[in-house]
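[1] all I have is the shape, not the residue letters:
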């Protein structure tokens, strides 16, 4: 599904920032890329923040050269993303076609009669005519909270009475209708295990273009990556720096990656930060990475990973850190019929 096309170079306003070539995939589905020995992708993940913080981060990211912006209904950030995108189009920094906007269908809206309504709300929040990529956020549904559509989780310790057992295959079929209508360029999923991916692949009319999962040196997902590579599915890594989340399965918590002696030694050798080494490692695995930050300094640092390469030995050293440590384990959904993490590879 990945096809090499001639890169189109974007004009970047900031000095000393190299423009980013872009390569297109199925149905105009595009990631920003830097061209080196392999195709490598870097995006900007925007979650919750203070009022105006997300919009400021997106404006900064676009000025720096980011073209892939990842948001979701659950993050409550779509409106600010849309505002920032409109500003940067208006001032001539980018066109809409330059950008690759991703948002996600939240677990309260998996039933067949809710998918289109949920998408329309996201499209209105973003104030766009179409979405480049729409992802099913997870496999484990919850009932919709009719009194508050912005309520993401029940006000209870036990979530099981609120489980929605809608088959994710049925949800996928409704998402395909969004492609048919020209509202979405491509569709994909997030937090699915391999068996669940196979169920989607078996019935899909439109390609399963992208899978977004947690990947970092402590959770390598090597079998999963191989599965997707063999089927031309692009993999996006969230939490690529192994920060955040509330793990309840794996203890004790490993040392932060920017303090790990293997990472810091490699960083010193390349005169890079430890987190830049981590991002470089993931890019060389062939995945899209979407580090999260609203800090201008960190947004820039995350982008400065295309001027060095890790050796085979260094890649193997970082890979050796894998301990299958998951930051986001969905522990409150362990009894859900569609809970994904009983499979070793997800």
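    All right, it came through fine. All figures in this text were calculated on a predicted structure; none of them were measured in a lab.
[2] from now on I want contacts and neighbour counts done on CA atoms only, so please keep to that.
    Will do.
[3] so how far is stretch 196-213 off the chain centroid?
    In terms of Cα atoms, centre = their mean, to the nearest Å, the centre of stretch 196-213 is found 16 Å from the chain centre.
[4] ok, stretch 71-78 next?
    If you compare the mean C-alpha spot of stretch 71-78 with that of the full chain, they lie 12 Å apart, counting by Cα atoms, centre = their mean.
[5] dropping in the other structure now:
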């Protein structure tokens, strides 16, 4: 298994980006399930729920996996954050995934977008080419609508993604069902120590996306291309050689030993199989301390927050 968390013992695979073709997604899910993964993370915005649903049904109908063995996660898109649209959105996702319920449903991002009635227009643009954020917003109202999905048994748990500490705290103060996790960028260059400490006090876990630096993220998120590659860090490279493990495996092992859930993204079969091979070794305390002492700081998804410089719910 790739991680232990409050939702049960599950394996983790993250399937991101609309740039992945449907066939790449199908191959990735088949490879992952055959390798032992049981946690599939996707989102309405990624536009690959239907491809994932096809493979899930293929494995379920053949008896290769049972539904209770799977942990399926998807996310509420920003265009559907108006409370009255939340159930409409999960209904679309469940139809695409060919499932009766989700194991976890997340609010994808705390900034809502304008909804023009077109469910396919997930990133509405302004005349200047930016994303069109909604002027009216009710984050706590959205959370209440998420809680109603729990009562309807459409999802077994709910959480958030890309939320700030204060936003999670606001929700926890009024929540009937607290978020079980906050899915955020987290790795050795962006360790989220303050977030981890604050959420631990609230009883909320952290799920790390981009745990290996997301080298395959879309070009528009890469900025000018001068960011340092996480996989090339000299400390990680040295430990990779010592243990005979890939740099990605060292990075994943570090986060797992910190008690963080990890969702490495890949559609490459060889890397998918490799990313799960992290339970036959452990990093020593001095090695964990050395990684913890890395001073270099870098966020790979900073452009997401920079696109909403004045919005009250901008998380960073």
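    Yep, it's here. Just so it is clear, the model here is predicted, and its values are computed rather than measured.
[6] can you calculate the TM-score here?
    TM-score for the superposed chains, counting by TM-score structural alignment, normalised by the length of the second structure: 0.91, backed by 307 aligned residues with a Cα RMSD of 2.0 Å.
[7] what range in the first structure matches stretch 99-107 of the second structure?
    Across the first structure, the stretch matching stretch 99-107 of the second structure (TM-score structural alignment) is residues 128-136.
[8] buried stuff in the matching stretch?
    Within stretch 128-136 of the first structure, the residues that qualify as buried by neighbour count (16 or more other Cα atoms under 10 Å) are 130, 131, 132, 133, 134, 135, 136.
[9] spell out the residue ranges of the helices in the stretch 101-250 of the first structure.
    Counting by DSSP state H, counting those that start in this stretch, one finds helices in the stretch 101-250 of the first structure at the ranges 115-126, 168-180, 194-203, 222-230.
[10] residue in the second structure matching residue 185 of the first structure?
    The pairwise alignment with the second structure assigns residue 185 of the first structure to residue 156, based on TM-score structural alignment.
[11] residue contacts, the residue lying closest to that match once chain neighbours are set aside?
    Closest residue to residue 156 of the second structure in three dimensions, ignoring its sequence neighbours and counting by Cα to Cα, 6 or more residues apart in numbering: residue 103, at 4.9 Å. Contacts were defined as Cα atoms under 8 Å, 6 or more residues apart in numbering; by that measure residue 103 of the second structure touches 71, 72, 73, 155, 156, 157.
[12] roughly how far apart are the fifth one and residue 149 of the second structure?
    When Cα to Cα, to the nearest Å is applied, the distance between residue 156 of the second structure and residue 149 of the second structure equals 9 Å.
[13] please say which of those two ends up with more neighbours.
    The residue with more neighbours, out of residue 156 of the second structure and residue 149 and counting by other Cα atoms under 10 Å, is residue 149; that gives 20 against 16.
[14] so that one makes contact with residue 87?
    Yes - here residue 149 of the second structure reaches residue 87: they are 6.9 Å apart, a contact under Cα atoms under 8 Å.
[15] which element is residue 294 of the first structure on?
    For residue 294 of the first structure, there is no host helix or strand (DSSP states H and E).
[16] translate it into the numbering of the second structure.
    So residue 294 of the first structure corresponds to residue 267, using TM-score structural alignment.
[17] hang on, the earlier thing: I'd like to know which of the buried residues of stretch 128-136 of the first structure are part of strands.
    Judged by DSSP state E, the subset of these located in strands is 131, 132, 133, 134, 135, 136.
[18] surely the third one and residue 179 touch.
    No - the pair residue 133 of the first structure and residue 179 fails to qualify as a contact (Cα under 8 Å) at a distance of 9.8 Å.
[19] now for these two: what residues contact both?
    Residues touching both residue 133 of the first structure and residue 179 (Cα under 8 Å, 6+ apart): 185, 186, 187.
[20] quick one: which of those is nearest to residue 262 of the first structure?
    Distances from residue 262 of the first structure to those, taken as Cα to Cα, are shortest for residue 187 (37.2 Å).
[21] quick one: that closest one from residue 78 of the first structure, how far?
    Between residue 187 of the first structure and residue 78 of the first structure the computed distance is 18 Å (Cα to Cα).
[22] what does residue 297 of the first structure give?
    Here residue 297 of the first structure is placed at a distance of 23 Å from residue 78 of the first structure (Cα to Cα).
[23] and what of residue 256 of the first structure?
    30 Å.
[24] do residue 126 of the first structure as well
    Distance, residue 126 of the first structure to residue 78 of the first structure, by Cα to Cα: 5 Å.
[25] rewinding a little: for the match of residue 294 of the first structure, which non-adjacent residue is closest in space?
    Take residue 267 of the second structure and drop its neighbours on the chain: the residue closest to it by Cα to Cα, 6+ apart is residue 28, 4.9 Å away.
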